[in-house]
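>>> Kindly return the folded structure for what I paste below:
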Amino acid sequence: MILKNIEFMANIYDKLDALLITNREGIIEYSTKFDTQDKSIKNEGYTGKSILEVYPSLTEETSSHFRVMRTGEPIVDERQTLTDLNGRAYTFLSSTHPIEYNNQIIGAIEGSVLLAIDGVPCKQEPFAQEDLSGKGLYNLDSIITRDSEMNLIKERIRKVAENDSAVMIIGETGTGKELIAQSLHTHSKRADKPFISQNCSAIPSNLLESLLFGTVKGSYTGAENQKGLLELAHQGTLFLDELNSMDISLQGKILKAIEEKKFRQIGSSKEKTVNVRIVSAMNEEPLKLIGRKELRSDLFYRLGVIQIGIPPLRKRRGDIPLLTDYFIQQFNHTSSRPISGVSDIVEKIFMNYDWPGNIRELRNAVEYASNFIAGSTITLNDIPEAILYSGKEAADSTWVSGVPNSPHVAENLSVSTSREPLSKMVAEYEKSLIQQALSSEGSVTNAARLLGTSRQALQYKVMKYRIDV
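Below is the predicted model:
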């Protein structure tokens, strides 16, 4: 079984520089790296150590191994910079997959390509071979909504997908721009051709040009014959996310390649012809970016033939319960404690919260709850503090089941934010919530039901805070 996982991982990239296997507790079971001096595979000597010990900069929350073991979902093409126990910083492009046995996740395996050591680039960033197939991409059915504007956008995507016009997607971080881009490809005549995605802000400008156009061996120190993303996306779709992060001079070069449908690899005098549809995205209004000289106007007019604006989640609040239920069902497949839903109070808090991180933040909130939930319903105790103790939401919330809004709670919170430690602020707010629930419901049993907790747990809180019942 392990050998099969190693063989699979070895085929992810053209050449692996490191392979790491951990068990369920994060203890390293197998660790090798490619030695550039004698071109051999060597054991790193980390077997038996915790991955958190080898890379002290990691935590269980940030480690890709712990994340895939927690969710059961692979992480593909993640760029990460890790500082090891010797103080050296390594930048990798990695893909991490869970290892399963008898339907149980028993560990994780990660294959990596080394990009830089202590900030010094080692090579051009590769592209994962499995992403070239175009399989497993999102489609219009993946866009979960009941919002009228979003449904109009879905219809627009269906129509636009049929043609080859350049599309620019504009929306805040976390609104699902890549989902839209993949749907455009999936419903197009190019659906059986490659879909290549690149976040322009994730790559240093000196590497992005070679990544896009490719290189010829010897064009610079360490350069190898490498196809660029334009060539890899031939006859398919190239998605350039956060386009405005691309250096202005490189924007001019990509514009020329798009207009002429020709390009030259770095170090080559020969032109190559390419047929590719460009879909781009940015998280700010293009005209503002042009005004700040972060986006070339000619590139905007060339790539913004069709513009699709994605509304933020706060402007489609009717989708919040729908998306919450959708994410709950997703995490129920991997969670040992299935969730039935959210309490009435949590639903109200979710509805009143502005979600600056949009759908991604909502998904993360449900994932957070799935790790801490004690019962079957997500309650106040299970949601991130940033959502629960937002001053605006505390002031604006109007509770269901007759529990009134309490302006003095928000006032106390705003004072506490600047003068009191978070633990005291949390305790004061929790006490106020319990007092209001007891006042409204008249009994500990009914108040516990409203708050989404057990009678015993609420009785403990009543005693803890010395609340008169």
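>>> from here on, contacts and neighbour counts on C-alpha atoms
Fine.
>>> how much space between the most centrally placed residue in the chain and residue 279?
Centroid check for the chain by C-alpha atoms, centre = their mean gives residue 360 as the closest residue, at 6.6 Å. Taking C-alpha to C-alpha, to the nearest Å as the measure, residue 360 falls 21 Å from residue 279.
>>> And for residue 238?
On the measure of C-alpha to C-alpha, residue 238 and residue 279 end up 6 Å apart.
>>> With residue 317 instead?
Applying C-alpha to C-alpha to residue 317 and residue 279 gives a distance of 27 Å.
>>> thinking residue 185 is in contact with residue 195, fair?
Yes: Residue 185 lies in contact with residue 195 (C-alpha atoms under 8 Å); the separation is 7.0 Å.
>>> what about residue 109, which SS state?
Residue 109 falls in the strand class when you classify it by DSSP: H, G, I helix; E, B strand; the rest coil.
>>> and this one, so I can compare the two:
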Amino acid sequence: MPLSSDLPPGLIQKLVHFTTLLGQGDYSGSATLLGECRRLFEAAQPDCRTEYMVLFQKLELMALSVQQREKLLGETVERLDASHTELKVLEQRLKRENTVLKQQLRRRFSVGKVIGASPKMANILRLAQRVADTTVNVLITGETGTGKEMVAKVIHYSGQRRHGPFMAVNCTAVPDTLFESEFFGIEKGVATGVEKRRGLIEGSRGGTLFLDEIGDMSMASQSKILRVLELGEVTPVGAREPVPVDIRLVCATNRDLARDMDEGRFRRDLYYRIKVVHLDLPPLRERRDDILLLAENFLTTFAHSMGRGRMTFSRAARDALRAYHWPGNIRELENEVERAVALAYSGKIYLDDLSEEIRGRDGAEDRNPKPGPEANQALPRGRLKRLEHDAILACLAECGGNRTRAAR
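Down below sits the predicted model:
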């Protein structure tokens, strides 16, 4: 590295003397002399410090004695050992946490945890339990919001593949241009800045790949999925050799695939590949016995998450929930209960707390009482202040803005 011509006097001579001392084994003297050289250089060329920093660092390493180098090496090894031990501890903790989380998922998505007392749903769950310990592909059909992904998770976490991953993807969210890179993966260097990435199929190895809304997948993408099922391998984008995969495919759709096949929108050969076992989930209106069970479960969940304590439904609210036809199925019921919990004044959900389309014209017969002392105990502080503010404004409006009358 060439040195600037305007170096301070004597710097070159000092550097030459430094190498002489270093060759004689005078590490202490050479280190002291190098420190003087560095200070002289930084004072003369402050703008070049970064450029020459590496040079001086190398010279400083050369000036270390054998004992100093051994000490530095020992300290480095100790730090590495400590880091390795810490990583081992973290690895073991992550493994334990992962095991606990998998156990929680298995309990949450076990057949016994699924709410379904109606004969139709009970039959679906029995069939799901029987198919869980196999590796066959499953097709789940049903209207939107009937719980197709829930049943897919029950099959996965109740079967022999429960220790493997459960990967879910909505087929409508993956355009044809990204299908291969998303599903098959991509090799490093295929394009500028592209890093190696495993695809969804390879990421599901040993587990379950859940394809939601497979009926909306294009014919071109259907052909690629069919080839994976036939060959049991994928070739990542940019790769030369295929990668073997072992997955279980669970697909779901709200479409009539038989009609789509007749109209040329779905491949017949793929249909029979994914439909080894077919589970057709009934809509909620055909599961009247399950409506209140599901509603009570959602009520407990949302009341706890919103800090509302124990909550119940009034008789009129229960009757309205059971009588409604629920076009949005379980998802609509869940949203309705969440809304009711958020708006309720007290620990009971009245008919007046439900949406107009659900309560019909009879809401006036079962109104939620205005907030009183008993409601104060059930409401979170922030929501209570908002309700008090609204009540004061309403009272002022009734009294024509007269604060004295409103206070009375």
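>>> Next, the TM-score between them, please.
The TM-score (TM-score structural alignment, normalised by the length of the second structure) is 0.62; 273 aligned residues with a C-alpha RMSD of 2.4 Å.
>>> More neighbours: residue 317 and residue 279 of the first structure, which one.
Taking other C-alpha atoms under 10 Å, residue 317 of the first structure and residue 279 do not tie; residue 279 has more neighbours (28 against 18).
>>> Please enumerate the helices of the stretch 1-150 of the second structure.
For the stretch 1-150 of the second structure, the helices defined by DSSP state H, counting those that start in this stretch occupy 11-23, 27-44, 49-62, 66-108, 119-132, 148-158.
>>> Name the stretch among those helices that sits most buried.
Among the helices of the stretch 1-150 of the second structure, helix 148-158 has the highest mean neighbour count (mean count of other C-alpha atoms under 10 Å), at a mean of 24.
>>> matching residues in the first structure for it?
Here helix 148-158 of the second structure aligns to the first structure at residues 177-187, judged by TM-score structural alignment.
>>> got it, and stretch 19-34 of the second structure?
Using TM-score structural alignment, stretch 19-34 of the second structure pairs with nothing in the first structure.
>>> corresponding residue for the residue nearest to the centre of the first structure in the second structure?
Under TM-score structural alignment, residue 360 of the first structure pairs with residue 331 in the second structure.
>>> Kindly confirm my reading that that match is in a strand.
No: counting by three-state DSSP, residue 331 of the second structure is not part of a strand but helix.
>>> Distance check, the residue nearest to it when sequence neighbours are not counted against residue 121 of the second structure.
Spatial nearest neighbour of residue 331 of the second structure, chain neighbours left out: residue 145 (4.9 Å); criterion: C-alpha to C-alpha, 6 or more residues apart in numbering. Residue 145 of the second structure sits at a distance of 14 Å from residue 121 of the second structure (criterion: C-alpha to C-alpha).
>>> Same check on residue 96 of the second structure?
For residue 96 of the second structure, the distance to residue 121 of the second structure - C-alpha to C-alpha - is 35 Å.
>>> which SS state does the closest residue to residue 422 of the first structure other than its chain neighbours fall under?
Excluding the flanking residues, the one nearest residue 422 of the first structure by C-alpha to C-alpha, 6+ apart is residue 416, at 7.8 Å. State at residue 416 of the first structure, reduced to three classes by three-state DSSP: helix.
>>> burial count for residue 416 of the first structure?
16.
>>> now swap in residue 294 of the second structure and tell me
Residue 294 of the second structure: 17 neighbours (other C-alpha under 10 Å).
>>> Just tell me what it corresponds to in the first structure.
Per TM-score structural alignment, residue 294 of the second structure is aligned with residue 323.
>>> Please identify which helix or strand holds that match.
Here residue 323 of the first structure, judged by DSSP states H and E, is contained in helix 319-332.
>>> so what does that helix touch, helix or strand wise?
Here helix 319-332 of the first structure touches helix 344-352, helix 358-372, going by 3 or more C-alpha pairs under 8 Å, 6 or more residues apart in numbering; DSSP states H and E.
>>> which residues in the second structure does the next helix or strand after that helix match up with?
Where DSSP H and E defines the elements, the next helix or strand beyond helix 319-332 of the first structure is strand 341-342. Matched against the second structure by TM-score structural alignment, strand 341-342 of the first structure falls on residues 312-313.
>>> repeat for stretch 228-238 of the first structure
Counting by TM-score structural alignment, stretch 228-238 of the first structure sits on residues 199-209 of the second structure.
>>> same deal with stretch 249-262 of the first structure?
The aligned range for stretch 249-262 of the first structure is 220-233, by TM-score structural alignment.
>>> where's that stretch relative to the chain centroid, distance-wise?
27 Å (C-alpha atoms, centre = their mean, to the nearest Å).
>>> If you count neighbours, what's buried in it?
Buried residues in stretch 220-233 of the second structure, counted by 16 or more other C-alpha atoms under 10 Å: 221, 222, 224, 225, 226, 228, 229, 233.
>>> Among the residues you listed, which ones are in helices?
Counting by DSSP state H, the part of those found in helices is 221, 222, 224, 225, 226, 228, 229.
>>> For those, give me TSV that also has distance to residue 172 of the second structure.
Formatted as TSV, those follow (distance: C-alpha to C-alpha, whole Å):
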residue	distance to residue 172 of the second structure
221	11
222	13
224	16
225	15
226	17
228	19
229	20
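>>> circling back to that earlier point, please identify the deepest-packed of the helices and strands packed on helix 319-332 of the first structure.
Among these, ranked by average contacts under mean count of other C-alpha under 10 Å, first place goes to helix 344-352 (a mean of 21).
>>> Comparing that one with the second structure, how large is the average distance?
Helix 344-352 of the first structure differs from its equivalent in the second structure by a mean of 1.8 Å after superposition (mean C-alpha distance after the TM-score superposition for the first structure).
>>> by how many degrees do that helix and helix 319-332 diverge?
Between helix 344-352 of the first structure and helix 319-332, the angle comes out at 120 degrees (axes from the mean of the first three to the mean of the last three C-alpha atoms, to 10 degrees).
>>> Which other helices and strands does helix 344-352 of the first structure contact?
helix 319-332, helix 385-388, helix 391-396, helix 444-451.
>>> Just put those helices in a markdown table and tack on distance to residue 351 of the first structure.
Converted to a markdown table, these look like this (distance: least, C-alpha to C-alpha, whole Å):
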| stretch | distance to residue 351 of the first structure |
| --- | --- |
| helix 319-332 | 7 |
| helix 385-388 | 11 |
| helix 391-396 | 9 |
| helix 444-451 | 16 |
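>>> about what we covered before: mind checking how far the residue nearest to residue 422 of the first structure is from residue 137 of the first structure?
Separation of residue 416 of the first structure from residue 137 of the first structure (C-alpha to C-alpha) stands at 46 Å.
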